[in-house]
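In: The following block contains a protein sequence and its predicted model.
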Amino acid sequence: MRPLKVIVDQASLRHNLAIVKQLAPKSKIMSVVKANGYGHGLINVAQGLSESDGFAVLALNEAIDLREHGFEQDILLLEGAFESYEISIAAKMRFNLVVHNLHQLQMIEKLKLNHPIDIHFKINTGMNRLGFNPNEAKEILKTLQNKTHFKSITLMTHFATADEPKGVDWQLTVFNDIAKHFNFSHSVANSASIVNFKKTHLDWVRPGIMLYGASPIMGQKSSLLNIKPVMQLKSKIIAIQNLSKNDSVGYGETFKAKNDMRIAVVACGYADGYPRHAPTGTPVYVEGEKTLTVGRVSMDMLYIDVTNIPQASISSDVELWGEHIPVDEVAEKAGTVGYELLCAISASKRVPIEIIHG
């Protein structure tokens, strides 16, 4: 069996959830577990985050999966319903729906629901992805206040620059100018704003990436936030090659040895979710030592420098990210973000997941 695997530590999930509770003690926590729990496995993650007040997912099947595994918390569909039948299922199974356009509202109003539904009314405060235009939102909300098919209404928005110097005030002002006219619950804080802006800790907070141990703030190490990595991507050395000066390794001769070198071949490549564009010099951990990749990442393999790690041999364990190598460091080298790397593991469907229930 190929030695590549993902290890998911549920104790770290619980630890990171506790950090969110410390940061936002008066808010309910809607833990974001979309994209198969950011690549960690939906149910694995939900079990580790079972003390959450709610879960946010993208697809109806994810919400159903959570219910069928016994999770009774609020479950929010972040893009709402795409078809009318989904609304009927959501009402019956007590899912909350994001509503971000008139088409979705009209679908709900045309149905004769046996169960009133909870909605999260999304306001576009400047990110310009999803949400009602703020110039129209107030009047639309007035028409919804007395509708019997809505059990509750929560106002929400999403911040575009909570992790950047521009901050959140430019969007929060727009949101508050609408929200102050209604006695509805509020949900605005993502991971970055949970960390950076206490004023965003309203009725609900929606932590995502920080629950998985990656930093929500570019350039800030996750260790400074006291959050722990949940995923460890591990493989093994499957071959050793000795290079002479000017020898190359991998496709395209993108790396040539400046001196004699000892190179290890590791069973992991871009088809497994490792970033193809991770350049020479991306950190890895082997036999208690930090070292670097060399050459171009292949579909199924990558290459690391073990010249100064004589104990490294065939079958030596290699950590590609996790406890010793933060996923954010790998992402930064590859010109991307930790979110993408974690989710890419799930998308590959080639890497088995091992759970530590601790």
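Out: That came through fine.
In: CA atoms for contacts and neighbours, from now on please.
Out: Will do.
In: Would you state the helices of the stretch 1-150 of the chain in chain order?
Out: 10-23, 34-38, 42-48, 60-68, 84-92, 102-110, 134-144 (DSSP state H, counting those that start in this stretch).
In: Mind giving me the packing neighbours of the shortest one?
Out: Yep, that's helix 34-38 we're talking about. Judged by 3 or more Cα pairs under 8 Å, 6 or more residues apart in numbering; DSSP states H and E, helix 34-38 is in contact with helix 42-48, strand 54-57, helix 338-348.
In: Return the distance of it from the chain's centre.
Out: 6 Å (Cα atoms, centre = their mean, to the nearest Å).
In: cool, and the last one?
Out: How far helix 134-144 lies from its chain's middle: 31 Å, per Cα atoms, centre = their mean.
In: After that helix, heading C-terminal, what element do we hit next?
Out: As assigned by DSSP states H and E, the chain's next helix or strand after helix 134-144 is strand 150-156.
In: take a look at this one as well, against the first:
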Amino acid sequence: MPRSTTAHIDLDALRTNYRKACERAGNARVMAVVKADGYGHGIARIASALADIAPKYAVACIEEAFAIRAAGHPQPVVLLQGVHAADDLADCVKNQFEPVLHGGHQLQWLGQGNHLPDFWLKVNTGMNRLGFRSDDLPSVMARLEKMNAFPWLQGFVSHFACADDAGSTMTSAQTATFEAATSPWPSLMKSVGNSAAHFIPGQPLFDWSRPGIMLYGGSPIVGKTGPELGLEPVMTLEAPLITTRTVRAGESVGYGAAWVAERDTRMGMVAIGYGDGYPRHAGTDTPAAIGGRRIRLIGRVSMDMLAVDLSNAPEAREGDMVELWGRTVGVDEVASCAGTISYELLTGITSRVPRICG
């Protein structure tokens, strides 16, 4: 029989988090960001769980949008990276995809088409990844007017670089740039609000917000965990204890002998490793849990296994399930120990780990 290493997906928690985003969005409507396979949770099941409450989805690329259509959902889908080839625009028209256009080459493709999709323009307000500079926007709009493309232009999009940092002034500066750049076209819609922006007091979210990580229970704010922000974990990652033993004082565990017992210590091996997407850099003292009791990792994470100190769970036995993250141990805690963010952990769980709803 297969091992019982599993990612449990709580779709009720997902819906609760989406409603929390709606509450925080005020008058803005909320498009659900389900890119990267629904942040590792499974794009089809995530889209299905939100289908009756989310009026619009957002993804990175067109193949993710097709996955939503394959799951049977008709809502408009915003393509945050736009399109990667001219022919993609015809697919956008046919399937009600809304590309975010960010470069002159995409405008050229738009002008070559006989039929246009609904589309957005990306405004570069300081992130400096994608988008038209604010001072170039008048010429871009003039070009679109000459193409008679205005009826399909939905509005403007930008993205914040430092909204996760409460001490940064960059978000307010980007907002001011965005408002000034788009003010000549007040009838067009605006969207800037990533997850972090929902937690900035007084931050305008305009017409559409775009929550991502907060839908899955991860924190978008530096120094805060998802539960501290009122978010519920959607993924609980579990794996079984496959052996237990007592390591004597002075003995080591695992590769590189990275952990040496200071005293006789009962430990266990857990059937999960970096081959499953658990972070290799999560070392000694990274929290886990068993039977609701917090325990800790010891030594190095290997490809298929990791070791835990069972001193705080003396009744633990082979076959018991270890929570790597979930309701007892937050994914943000594990991410901090691994020197990364919850986004990477959730999207990094490999296909070797089955996702089970319930």
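Out: Ah, there it is. In this text, all values refer to a predicted model and were calculated from it rather than measured experimentally.
In: Work out the TM-score between the chains.
Out: Remark: TM-score between the superposed chains equals 0.96 [TM-score structural alignment, normalised by the length of structure 1]; 352 aligned residues with a Cα RMSD of 1.2 Å.
In: Would you mind finding the most buried of the helices and strands packed on helix 34-38 of structure 1?
Out: Neighbour counts (mean count of other Cα atoms under 10 Å) averaged over each of the helices and strands packed on helix 34-38 of structure 1 peak at strand 54-57, with a mean of 25.
In: quick one on the thing from earlier: in TSV: the helices of the stretch 1-150 of structure 1, plus distance to Ile209 of structure 1.
Out: Listed next are these as TSV, based on distance: least, Cα to Cα, whole Å:
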stretch	distance to Ile209 of structure 1
helix 10-23	10
helix 34-38	8
helix 42-48	12
helix 60-68	18
helix 84-92	26
helix 102-110	28
helix 134-144	28
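In: Tell me the residues of structure 2 aligned with stretch 304-314 of structure 1.
Out: Residues 308-318 of structure 2 are where stretch 304-314 of structure 1 lands when matched by TM-score structural alignment.
In: what residues does the matching stretch touch?
Out: Contacts to stretch 308-318 of structure 2, defined as Cα atoms under 8 Å, 6 or more residues apart in numbering, come from residues 240-244, 265-270, 290-291, 293-298.
In: again, but for stretch 205-225 of structure 1
Out: Residues outside stretch 205-225 of structure 1 that contact it (Cα under 8 Å, 6+ apart): 12-13, 16-17, 20, 24, 27-33, 38, 163-164, 187-192, 194, 227-231, 326-328, 338-339.
In: Let's see which of those end up in strands.
Out: Those of the contacts of stretch 205-225 of structure 1 mapping onto strands are 28-32, 187-189, 231, per DSSP state E.
In: closest to Leu202 of structure 1 among these?
Out: Closest approach between these and Leu202 of structure 1, by Cα to Cα: Ser187, at 6.2 Å.
In: what sits against the equivalent of that closest one over in structure 2?
Out: In structure 2, the residue paired with Ser187 of structure 1 is Ser191, using TM-score structural alignment. Residues in contact with Ser191 of structure 2, defined by Cα under 8 Å, 6+ apart, are 155-158, 205-210.
In: repeat for Thr243 of structure 2
Out: Shown in contact with Thr243 of structure 2 (Cα under 8 Å, 6+ apart): 268-270, 317-318.
In: cutoff 7 Å now
Out: By Cα atoms under 7 Å, 6 or more residues apart in numbering, the contact set of Thr243 of structure 2 is 268-269, 318.
In: Kindly report the same for Glu232 of structure 2.
Out: For Glu232 of structure 2, the contact set (Cα under 7 Å, 6+ apart) comprises 13, 17, 217, 226.
In: Map it onto structure 1.
Out: By TM-score structural alignment, Glu232 of structure 2 lines up with Lys228.
In: same deal with Leu205 of structure 2?
Out: For Leu205 of structure 2, the aligned residue in structure 1 is His201 (criterion: TM-score structural alignment).
In: now swap in His105 of structure 2 and tell me
Out: Matched to structure 1 by TM-score structural alignment, His105 of structure 2 sits across from His103.
In: I'd like to know how far that match sits from Val8 of structure 1.
Out: In this structure, His103 of structure 1 and Val8 of structure 1 are 40 Å apart, going by Cα to Cα, to the nearest Å.
In: which one of the ones in strands among the contacts of stretch 205-225 of structure 1 has the most neighbours?
Out: Among those, the one with the most neighbours (other Cα atoms under 10 Å) is Ser31, at 31 neighbours.
In: Gly48 is in contact with that one, correct?
Out: No - at 10.9 Å, Ser31 of structure 1 does not count as touching Gly48 under the criterion of Cα atoms under 7 Å.
In: hang on, the earlier thing: lining up the contacts of Glu232 of structure 2 with structure 1, which overlap?
Out: Retained contacts for the contacts of Glu232 of structure 2 in structure 1, judged by both residues aligned by TM-score structural alignment, their matches' Cα atoms under 7 Å, are 13, 17, 217.
In: Produce a ChimeraX select command limited to the buried residues of those.
Out: In ChimeraX, the members of the kept ones among the contacts of Glu232 of structure 2 classed as buried (16 or more other Cα atoms under 10 Å) are selected with the following command:
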select :13,17,217
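In: Show me where the stretch 201-350 of structure 1 has its helices.
Out: 327-334, 338-348.
In: possible to save those as TSV with distance to Ile355 of structure 1?
Out: Formatted as TSV, these follow (distance: least, Cα to Cα, whole Å):
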stretch	distance to Ile355 of structure 1
helix 327-334	18
helix 338-348	14
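In: Looking at those, which is nearest to Tyr270 of structure 1?
Out: Ranking these by their distance to Tyr270 of structure 1 (criterion: Cα to Cα) puts helix 338-348 first, at 8.7 Å.
In: right, and the helix or strand after that closest one?
Out: As assigned by DSSP H and E, the chain's next helix or strand after helix 338-348 of structure 1 is strand 353-356.
In: Check which helices and strands that next one sits against.
Out: With contacts defined as 3 or more Cα pairs under 7 Å, 6 or more residues apart in numbering; DSSP states H and E, strand 353-356 of structure 1 has these neighbours: strand 5-9.
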